[in-house]
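A.B. asks: the sequence isn't on hand, but the structure is:
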């Protein structure tokens, strides 16, 4: 790994990145547990429903959805399959390009997303507050919050 200048990362860069990764892992774990326990959905399902809800017409090409949620093509196909089985989304063919497949959110999917939004926000804020009170993560949390 190198920096944009071609130099290897410094020890401080590495330490900072390790803190970001630790914070990310902790927050993701807490979000995933809370969403599963309270709403019966995983973090990937939540994020897919969020992205589909944000799309103006409630649909995204499968590749766009994969990019938005950080999954590969086969993983997002399985994800949309789970959402389809639950009645939260379905696959639709592009009328102009039969090779194009869209994921489309259903009314029930929108309701599930809306019901889970407050849990996500509450757990995210709580996790960041807790991490922000820890000396090794306080600066990282503060930096992230200040950049938003």
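C.D. replies: Ah, there it is. Owing to the predicted nature of the structure, the values given are computational and were not obtained by experimental measurement. Numbering: from 1, shown residues only.
A.B. asks: hey, let's count contacts and neighbours off CA atoms from now on
C.D. replies: Fine.
A.B. asks: check which helices and strands whatever helix or strand residue 22 lives in is in contact with.
C.D. replies: Secondary structure from DSSP states H and E places residue 22 in helix 11-39. With contacts defined as 3 or more C-alpha pairs under 8 Å, 6 or more residues apart in numbering; DSSP states H and E, helix 11-39 has these neighbours: helix 43-54, helix 107-132, helix 135-147.
A.B. asks: same thing but at 6 Å, please
C.D. replies: Contacting helix 11-39 under the criterion 3 or more C-alpha pairs under 6 Å, 6 or more residues apart in numbering; DSSP states H and E is no other helix or strand.
A.B. asks: between helix 43-54 and that helix, find me the angle.
C.D. replies: Relative orientation of helix 11-39 versus helix 43-54 (axes from the mean of the first three to the mean of the last three C-alpha atoms, to 10 degrees): 80 degrees.
A.B. asks: how far away from the center of its chain is helix 11-39?
C.D. replies: Put simply, helix 11-39 sits 12 Å off its chain's centre (C-alpha atoms, centre = their mean, to the nearest Å).
A.B. asks: next up, a second structure to put side by side with the first:
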């Protein structure tokens, strides 16, 4: 198999699993995959009140500033996070989990984990994706 074919299979695996994760989170918890991942990063943040600078969240999610600003606005509108100004640098803006956001993440996490495992099992049954799934499983 060529490197290009292997990469194509990895991309196909990624797309399939992302799609299944996104559908399950939206259907069961009303969260998009980006929102879930933002809540995940915020829940693990070591800053004050599980906060991250908006720029740190953008880097963690590999989103540009505009996309993460819209994402944070959606989280705030849903009551899942709130913004705070950095006391040391007034230009810096933090986002932090609310209690509602923490609960939403904790409720959605089992769905994410179960869906990920089911999606991997399903993809492993596809002969085109079996090797990619096996490679992933050796990493985790």
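C.D. replies: Great, that's in hand. Just so we're clear, the structure is a prediction, and the values are computed from it rather than from any experiment.
A.B. asks: ok and the helix holding residue 22 of structure 1 relative to helix 107-132, angle-wise?
C.D. replies: Using the same axes, to 10 degrees: helix 11-39 of structure 1 against helix 107-132 is 140 degrees.
A.B. asks: list the buried ones in helix 11-39 of structure 1?
C.D. replies: Under the neighbour-count criterion of 16 or more other C-alpha atoms under 10 Å, helix 11-39 of structure 1 has 16, 19-20, 23, 27-28, 30-36 buried.
A.B. asks: again, but for stretch 69-84 of structure 2
C.D. replies: 69, 71-73, 75-76, 80-83.
A.B. asks: just flag the most distant two among those.
C.D. replies: The most widely separated members of the buried residues of stretch 69-84 of structure 2, counting by C-alpha to C-alpha, are 69 and 80 (14.3 Å).
A.B. asks: how close does residue 87 of structure 1 get to residue 128 of structure 1?
C.D. replies: Separation of residue 87 of structure 1 from residue 128 of structure 1 (C-alpha to C-alpha, to the nearest Å): 32 Å.
A.B. asks: grab the most central residue of structure 1 for me.
C.D. replies: residue 47 (4.4 Å; C-alpha atoms, centre = their mean).
A.B. asks: residue in structure 2 paired with residue 84 of structure 1?
C.D. replies: By TM-score structural alignment, residue 84 of structure 1 lines up with residue 76 in structure 2.
A.B. asks: from residue 29 of structure 2, how far out is that match?
C.D. replies: Counting by C-alpha to C-alpha - residue 76 of structure 2 and residue 29 of structure 2 are separated by 16 Å.
A.B. asks: could you do residue 9 of structure 2 as well?
C.D. replies: 30 Å.
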